[in-house]
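Engineer: Structural data only, the sequence is not supplied:
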């Protein structure tokens, strides 16, 4: 029954997100629904607190979560797990703040299992989670008694899930070496093109590259293209995202990186809102997408398999020789059973 109550609380949260997304601003304020009004004001505050969190990006995050916080998705996700003999532990979660609610899946996993949560949110994304916790606490007492947000140092835990950069992961590895842990570091997503993609597929690829301004680990930062690939159709298809230039932080990064590359006399492809640079690295800076040409797809797959620990998602219209691929436009729509770094968080939490 406790698991059912927690699951139903999340489903009601998804319904609340949908209720909010169904209304425009004037309808929200005229609704006299104090909870919706408070939530909208909170999103506006989050937008000012972190300029990367535009209202559009925040709403996309909410839509993404609302689409999976359903009875159908929870049933499919949880059907093969047994929760009856869980001994509640104190689980610390250190959240990143690169995109809105980036640590929310870990929050859901720990809550569903029934552990205690000790949460250290990022200062870049500290406003939404307290509202969500209060909302859930009204639906089930678990969320009142089992959750604590740590403003300072994380302490008093039995296991930890920590997300950060490659640099912070080394600190996490040392600091949490005596605890059961999941330590996440930098990963990037890639797309493998074959030259026969439709304009619609390439436009959807723009969603994979530019959603959240490319700040997420599920954001495509690297393209692999055939040796004779012509980028004309690609540039035409992604022009729909030229409104990125209206965002001051994005355009500042684009201008800066372009200037650095030009001063270094680096050859670039440029459509005036994103740079394409030929580079072997998986991680590209904001306003830039790296690309690399390949001759043989099987050999490319073999090479990428050696870099598997650095890759989060692979976008392609056809299968590759290892792992799964994601359809164009779907990287920022993960399901509940899509785990970061391919580490089953739920299985980890059931074993500690």
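Structural biologist: Sure, I can see it. Computed from a prediction, not measured in an experiment: that's the story for all the values here.

Engineer: going forward, measure contacts between C-alpha atoms and count neighbours the same way
Structural biologist: Will do.

Engineer: Strands of the chain, residue ranges please.
Structural biologist: 90-94, 116-120, 147-149, 159-163, 181-184, 188-192, 220-226, 269-270, 275-278, 288-294, 311-315 (DSSP state E).

Engineer: So which of these is nearest residue 36?
Structural biologist: Nearest to residue 36 among the strands of the chain is strand 147-149; the distance by CA to CA comes to 23.2 Å.

Engineer: could you say what helices and strands the closest one packs with?
Structural biologist: strand 116-120 (3 or more CA pairs under 8 Å, 6 or more residues apart in numbering; DSSP states H and E).

Engineer: now the strand it packs on against strand 90-94, angle please.
Structural biologist: Using axes from the mean of the first three to the mean of the last three CA atoms, to 10 degrees, the inter-axis angle of strand 116-120 relative to strand 90-94 is 20 degrees.

Engineer: Report the angle between strand 116-120 and strand 159-163.
Structural biologist: Using the same axes, to 10 degrees, strand 116-120 lies at 30 degrees relative to strand 159-163.

Engineer: which of the residues in strand 116-120 are buried?
Structural biologist: 116-120 (16 or more other CA atoms under 10 Å).

Engineer: ditto for stretch 141-153
Structural biologist: For stretch 141-153, by 16+ other CA under 10 Å, it's 142-143, 146-150.

Engineer: Kindly report the same for stretch 20-33.
Structural biologist: 20-21, 28-29.

Engineer: Look at that stretch and report the distance between its end residues.
Structural biologist: One end of stretch 20-33 sits 10 Å from the other (CA to CA, to the nearest Å).

Engineer: Could you dump the buried residues of strand 116-120 into TSV and include distance to residue 70?
Structural biologist: Shown next, in TSV, are the buried residues of strand 116-120 (distance: CA to CA, whole Å):
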residue	distance to residue 70
116	23
117	23
118	25
119	24
120	27
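
Engineer: Among these, which one sits closest to residue 64?
Structural biologist: residue 119 (22.1 Å).

Engineer: my guess is the closest one meets residue 93, correct?
Structural biologist: Yes - contact criterion CA atoms under 8 Å: residue 119 and residue 93 qualify, at 4.8 Å.

Engineer: dropping in the other structure now:
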């Protein structure tokens, strides 16, 4: 059997395995490959992840498992790879440096490297170190040819042919210094925005709440800023997102809300707030936790030009019929396999090294 097909088979089995953990109360299913060996162990890893990182609440862990279980089907994997010539791949050793802001945030890079027959050496964030090593053991058991092709390190990266590194603007400079001579993808800070026209339905605005609050806004695909027409009435927005009010019951979120509110009040910044989210007028894109920046616009065409100029700071633009390549309300944290971070085609990169 072709190597690619074997690798696809292994990840399809993993997708079926993860489907059991899509709800906050996992449901063990019959007929799942290697379940007797791995089910209870993964329950324990989820518990460890939740205990280790206060942002990784069970609801968000379950959401992440669900998105990957939906993505890892034979149909989706074959459709994703169908546009590439994968017949002549030279196996290489690819280093992947992962962020730890949301659960399994580096899994897409991990998946792409292994599907194409390369070996991966993973340097994880300490914030998200429990899940992927365990899932790697599952993959090695599902497809023995993957053994020896997956490794993890906490030490200095050595003996690799290419690197995919995700971090901040500051770490990107470090990455460029150390890895600039190797084929690389280096990702920096990005945030996502939404463009409102004032004609949105209550359902669309409620869905926007998902884009804002999922993972507490910690992902680069989370909406951290909205653009609204001048004289926009925020009452409809606040009414629609009221469904997410229970987020303030999460201690780490509440602490950030209280701290940032105190800073704004002491600095005499004007803001709007509803008890669990603050709206602050600001030209920046990276808003603090529990804060959503907003900026008004007068002319839609001028706003499109601004978004184009700032495109390297933006991951997603959420809107309805405003701009080419937009993301629909409520869908930022449900990317397709072909929705590449920073718009850089990882598969194309891995085929060229």
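Structural biologist: Thanks, I have it. Since the structure is predicted, the reported quantities are computational estimates derived from the model, not experimental observations.

Engineer: Send over the TM-score of the superposed chains.
Structural biologist: The TM-score (TM-score structural alignment, normalised by the length of structure 1) is 0.96; 348 aligned residues with a CA RMSD of 1.6 Å.

Engineer: Please convert the buried residues of stretch 141-153 of structure 1 to a markdown table, extending it with distance to residue 99 of structure 1.
Structural biologist: Formatted as a markdown table, these follow (distance: CA to CA, whole Å):
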| residue | distance to residue 99 of structure 1 |
| --- | --- |
| 142 | 27 |
| 143 | 24 |
| 146 | 25 |
| 147 | 22 |
| 148 | 22 |
| 149 | 19 |
| 150 | 20 |
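
Engineer: And those, which is closest to residue 211 of structure 1?
Structural biologist: residue 149 (28.3 Å).

Engineer: Distance of the closest one relative to residue 244 of structure 1?
Structural biologist: 34 Å.

Engineer: quick check, nearest of the buried residues of strand 116-120 of structure 1 to residue 217 of structure 1?
Structural biologist: residue 120 (19.7 Å).

Engineer: ok, that closest one - contacts?
Structural biologist: Contacts for residue 120 of structure 1 (CA atoms under 8 Å, 6 or more residues apart in numbering) come out as 92-95, 149-154.

Engineer: Now with 7 Å, please.
Structural biologist: With contact set as CA atoms under 7 Å, 6 or more residues apart in numbering, residue 120 of structure 1 has these partners: 93-95, 149-151, 154.

Engineer: With residue 268 of structure 2 instead?
Structural biologist: So residue 268 of structure 2 contacts nothing (CA under 7 Å, 6+ apart).

Engineer: how about it, what's its partner in structure 1?
Structural biologist: Under the alignment defined by TM-score structural alignment, residue 268 of structure 2 corresponds to residue 265 in structure 1.

Engineer: likewise residue 108 of structure 2?
Structural biologist: Here residue 108 of structure 2 is matched to residue 105 in structure 1, going by TM-score structural alignment.

Engineer: So the nearest residue to its match once chain neighbours are set aside versus residue 12 of structure 1, what's the distance?
Structural biologist: Distance criterion CA to CA, 6 or more residues apart in numbering; nearest residue to residue 105 of structure 1, sequence neighbours excluded, is residue 336 at 7.4 Å. Relative to residue 12 of structure 1, residue 336 of structure 1 is positioned 16 Å away (CA to CA).

Engineer: Same check on residue 275 of structure 1?
Structural biologist: 42 Å.

Engineer: The helix ranked longest in structure 1 - contacts with which helices or strands?
Structural biologist: Criterion DSSP state H: the longest helix present in structure 1 is helix 2-21. The contact analysis (3 or more CA pairs under 7 Å, 6 or more residues apart in numbering; DSSP states H and E) places helix 2-21 of structure 1 against helix 55-68, helix 104-113.

Engineer: just the angle between that helix and helix 104-113, please?
Structural biologist: Going by the same axes, to 10 degrees, helix 2-21 of structure 1 makes 150 degrees with helix 104-113.

Engineer: tell me the average deviation of helix 2-21 of structure 1 from structure 2 after fitting.
Structural biologist: With mean CA distance after the TM-score superposition for structure 1, helix 2-21 of structure 1 departs from structure 2 by a mean of 1.0 Å once superposed.

Engineer: Tell me who's in contact with residue 143 of structure 1.
Structural biologist: 133, 136-137.

Engineer: Pipe those into a markdown table and attach distance to residue 320 of structure 1 per row.
Structural biologist: As requested, these are exported to a markdown table (distance: CA to CA, whole Å):
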| residue | distance to residue 320 of structure 1 |
| --- | --- |
| 133 | 41 |
| 136 | 41 |
| 137 | 44 |
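
Engineer: quick one: which of these is nearest to residue 249 of structure 1?
Structural biologist: Within those, proximity to residue 249 of structure 1 (CA to CA) peaks at residue 133, which comes in at 30.3 Å.

Engineer: List the residues that contact that closest one.
Structural biologist: residue 143.

Engineer: Tell me the residue in structure 2 aligned with it.
Structural biologist: So, by TM-score structural alignment, residue 133 of structure 1 is matched to residue 136.

Engineer: for the helices and strands packed on helix 2-21 of structure 1, which one sits closest to residue 294 of structure 1?
Structural biologist: helix 55-68 (33.6 Å).

Engineer: list the ones among the contacts of residue 120 of structure 1 that structure 2 also has?
Structural biologist: Retained in structure 2 by both residues aligned by TM-score structural alignment, their matches' CA atoms under 7 Å are the following of the contacts of residue 120 of structure 1: 93-95, 149-151.

Engineer: And the spatially most distant residue from the centre of structure 1, how far from residue 76 of structure 1?
Structural biologist: The C-alpha centroid of structure 1 is most remote from residue 265, which lies 34.0 Å away (CA atoms, centre = their mean). Look at residue 265 of structure 1 and residue 76 of structure 1: by CA to CA, they are 53 Å apart.
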